[in-house]
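A.B. asks: below are the sequence and a predicted model for it; my questions follow.
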Amino acid sequence: MSAEDTADAVDQLTDRRPGTRRPLLGAAVGTFIEFYDFAVYALTVPIVAASFFPPGDAAVALISAFAVYGVAFIVRPLGGVVFGAIGDRFGRRRVLMLVLTLIGVATALIGVLPTYEQVGLLAPLLLVALRVAQGLSAGGEVTSATSFALEHAPGHRRSTWITTVVAMSAVSSIVGLIVVLGLGAALPEAAFAAWGWRIPFLLALPLSLVGLYIRLRTDESPAFERAQRRKALSATPVREALARNGRAVFAAFALAAMSALAFYYLVGYFPTYLQVNAGLSRSDALLSNGVALVGFTACLIVAGSIGDRVGRLPMIRIGACLLVVTSPPAFLLAGSGSVAAAVAGQLLLALALCVFGGGSYAALLEVFPTRTRLSGAALGYNAGYALFGGTAPLLGSVLVTWTGSQYAPGYYLATVALLVLLCTFRLPETKETDIHA
């Protein structure tokens, strides 16, 4: 019997039946915690600006706080390279443990940082350092978690499983919103601004411990184990992904750029936009955003199941078209000053993004083989999120200031959607791809 025949026999005897839900839970719980940590920063940006930056010019402090928010996205590609290579060489599960530990510690430390009033310029420098740690973690988390879910999922449910994991990013934003709103209601405004805002950050540590426990109880990806038995792992997955899968890396970049811009407008920019530009109170802005995120969560999983039936490309192209058409009206509605209109505008954007995500989140992983999946997807995905997701809140504020139009971010989003739509005509259909190759 040849070595290849032996490997085939071992595969048949040891491969676990796909579809058990523990790997899905293990992937989803980490994504929940990762994005909870990002969400509480976005939800407390006005207080972060006042606490960590020089007083005097509120607009400059706000833009500075958004710039620090974007720092985590700038370093995400580096995190993707480092953790992606670890995942392709040593296993998905190992990366999932490492990144969850890093994000929990970094976020909890933000909750105990001294303010600008206490230590001067050291305060924003420490904040930037911890945001860098969060960014490195995020660079490895998302593609590792979604790849882990993809490689465990039944073949006809891959998009559903992946969109379930991604939906946890919105659920975590909802939970972060509830925590911030609840504390804001329970505490006097001065107390919340002085110390109450720290509590959501400190909660990251116990949440991470729960996530680590769940991930410890999950098995390694069957696709990785098969490649390991066959000695088919890459010694240099990052280099190989760039050399052999360059077109796939670009496809992942384009799909991620669209998702990142729309998603971080929704979770990272709208809570502040509604307060500063639409004149809503903090509670009304956060509540309306929460309603939109609930809609996004439910509809994204439904869109993923539709993507499993009709394919990835129809969902991607229809979603991109919807984003072209609906982005300016979404900002028009959200900026009108009415709570109901704010909900409607955000829901309009969320639903269009769900349709796009029903195909894109699976496709950007399925275009890669097992041996370079984490590295290749992380390169494209994190570059897209760094350039378009991390800059979304900052660029949104700058566009409004420069143009004098509070609807300018919507036109920018529509333009990006149109460019991504054109790129999809070079994208293959991946619904029937053998992901174990």
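C.D. replies: That came through fine. Numbering: from 1, shown residues only.
A.B. asks: rest of the way, CA atoms for contacts and neighbours
C.D. replies: Fine.
A.B. asks: for residue 340, which residues are in contact?
C.D. replies: Taking CA atoms under 8 Å, 6 or more residues apart in numbering as the contact definition, residue 340 lies against residue 288.
A.B. asks: another structure for you, compare them:
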Amino acid sequence: MKKHSKTLFAGMVGNVLEWYDFVVYGFLAVIIGELFFPSDDPMLSLLKSLGVFAVGFVMRPVGAILFGHIGDRYGRKKALTISIVMMAVSTTAIGLLPTYAQIGILAPTLLVILKLFQGLSVGGEYTTSVSFIVEHAPEGKRGLFGSVGILGAVVGILLGSASGAVITKVLPEDQLYAWGWRVLFFTGILLGLIGYYVRKNIDETPKFIELEYEELIDKQPVFDVFRKAFKEFLKTFSLSTFQAVGFYTIFVYIANHLTVFVKMPKSTALTINTISMVVLAVLIPFFGWLSDKIGRKPIILFSTGFTVLASYPLFRFISSGSVENALIGQIIFAVVVAGFMSILPTTLVEIFPTQIRNSGYSIGYNLPFAIFGGTAPLIATYLVKTTNNPGSPAFYLIAAAAVAFIAGLTLKETAKEPLK
């Protein structure tokens, strides 16, 4: 049991750090905009700051190719060790950066470079960690173990939100701008050191050791994904599109939707979002466990099918102006999406053979996040503004869910099968 706990922690810690930074940067976007992109127009500073944030998304597919190759060619352990160091160093370095007032144009330039390195490490971190955890999982528990990867992401978001809320309450605004914002990035040192130590002292996965022993390591895993497993890649891309659109619409966009279009206080909208994310965190391991009992396919089809049918009425319900309706609606979304998010990691690991698993999963998962994930809040906002219909963001969610539902129909049930 101790060995499994160490394996789960080793896989989870990088995702906590990754998503912690994601939330912290978003939380501090206004401050970072003013310190690194000073302008007479505060909105312009904010847009530039968010533009730098988007740069990280562009690098995710590049990181997927790089770390996918390292994981399949040299081992999951090596890929995870490199990615946690890259992520921890770049996160901490942002906290150490001089501002525009101190070194001029070099400040935003260095910020962009560090966000590029973060995006690179993120592109391989999550998918490699899931491959690592699932390949270590005991028979009959792959769904439960795989769900820990996405649980790490949710824990990171909650940790980032809590840290941001505490520091903004404790520090006055002048101190927050002077040095307080840096403190949130220094957490990267602690998580990075712990993650590096654990990963350096963990065993390589039995499946990869088996490949090494039998001299079956694929020398061109990225190329062979498209040559040998293109159908699996398409399924991965289609299913991941729903996760990308679903997560960023439900847990990133809706808080802004409630503030901007429903005119709720920001604190109320964030409280609703936090409660729904706690529900998500609690349900993720449950659905992972359930998928080991009843299979992956029924849960995938239920989650995507329900989203197609219920998204529009739920969005209208959430937009009614009632705090209770908004809370109930987002919790329903959280329950439905939890089923899909919890078992997608294991499902995608199971459809690829070990030789090209890391590359196939990493590229097929990260491409939709780069294309559809980061743009989901923007598209949702555009839909409401152009249609004047508060339920219109549901159309984008429905389209992504329909694509995933069709892909789900083509899946072979893998819960009781041995890993390829």
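C.D. replies: Received it, and whenever you're ready, just let me know what you need. These figures come from a predicted structure and were not determined experimentally.
A.B. asks: tell me the spacing between residue 25 of structure 1 and residue 158 of structure 1.
C.D. replies: With distances taken as CA to CA, to the nearest Å, residue 25 of structure 1 is found 14 Å from residue 158 of structure 1.
A.B. asks: actually residue 189 of structure 1, not the one I typed
C.D. replies: For residue 189 of structure 1, the distance to residue 158 of structure 1 under the criterion CA to CA works out to 46 Å.
A.B. asks: ok so, going back, which one's more surrounded, residue 25 and residue 158 of structure 1?
C.D. replies: When neighbours are counted by other CA atoms under 10 Å, residue 158 comes out ahead of the other of residue 25 of structure 1 and residue 158, with 27 against 19.
A.B. asks: you'd agree that one is up against residue 360?
C.D. replies: No. Proximity of residue 158 of structure 1 to residue 360 does not meet the contact threshold set by CA atoms under 8 Å, at 11.9 Å.
A.B. asks: which secondary structure element contains the closest residue to residue 395 of structure 1 other than its chain neighbours?
C.D. replies: Spatial nearest neighbour of residue 395 of structure 1, excluding adjacent residues (CA to CA, 6 or more residues apart in numbering): residue 409 at 7.9 Å. Counting by DSSP states H and E, the element that carries residue 409 of structure 1 is helix 408-423.
A.B. asks: what range does that helix cover in structure 2?
C.D. replies: Matched against structure 2 by TM-score structural alignment, helix 408-423 of structure 1 falls on residues 392-407.
A.B. asks: contacts for that stretch, please.
C.D. replies: Applying CA under 8 Å, 6+ apart, the external contacts of stretch 392-407 of structure 2 come out as 235, 238-242, 245-246, 249, 300-301, 304-305, 307-309, 311-312, 315, 379-381, 383-384.
A.B. asks: from the residues you listed, keep the buried residues only.
C.D. replies: The neighbour-count test (16 or more other CA atoms under 10 Å) applied to the contacts of stretch 392-407 of structure 2 identifies 235, 238-242, 245-246, 249, 300-301, 304-305, 307-308, 311-312, 315, 379-381, 383-384 as buried.
A.B. asks: so which bit of structure 1 is stretch 348-367 of structure 2 matched to?
C.D. replies: The aligned range for stretch 348-367 of structure 2 is 364-383, by TM-score structural alignment.
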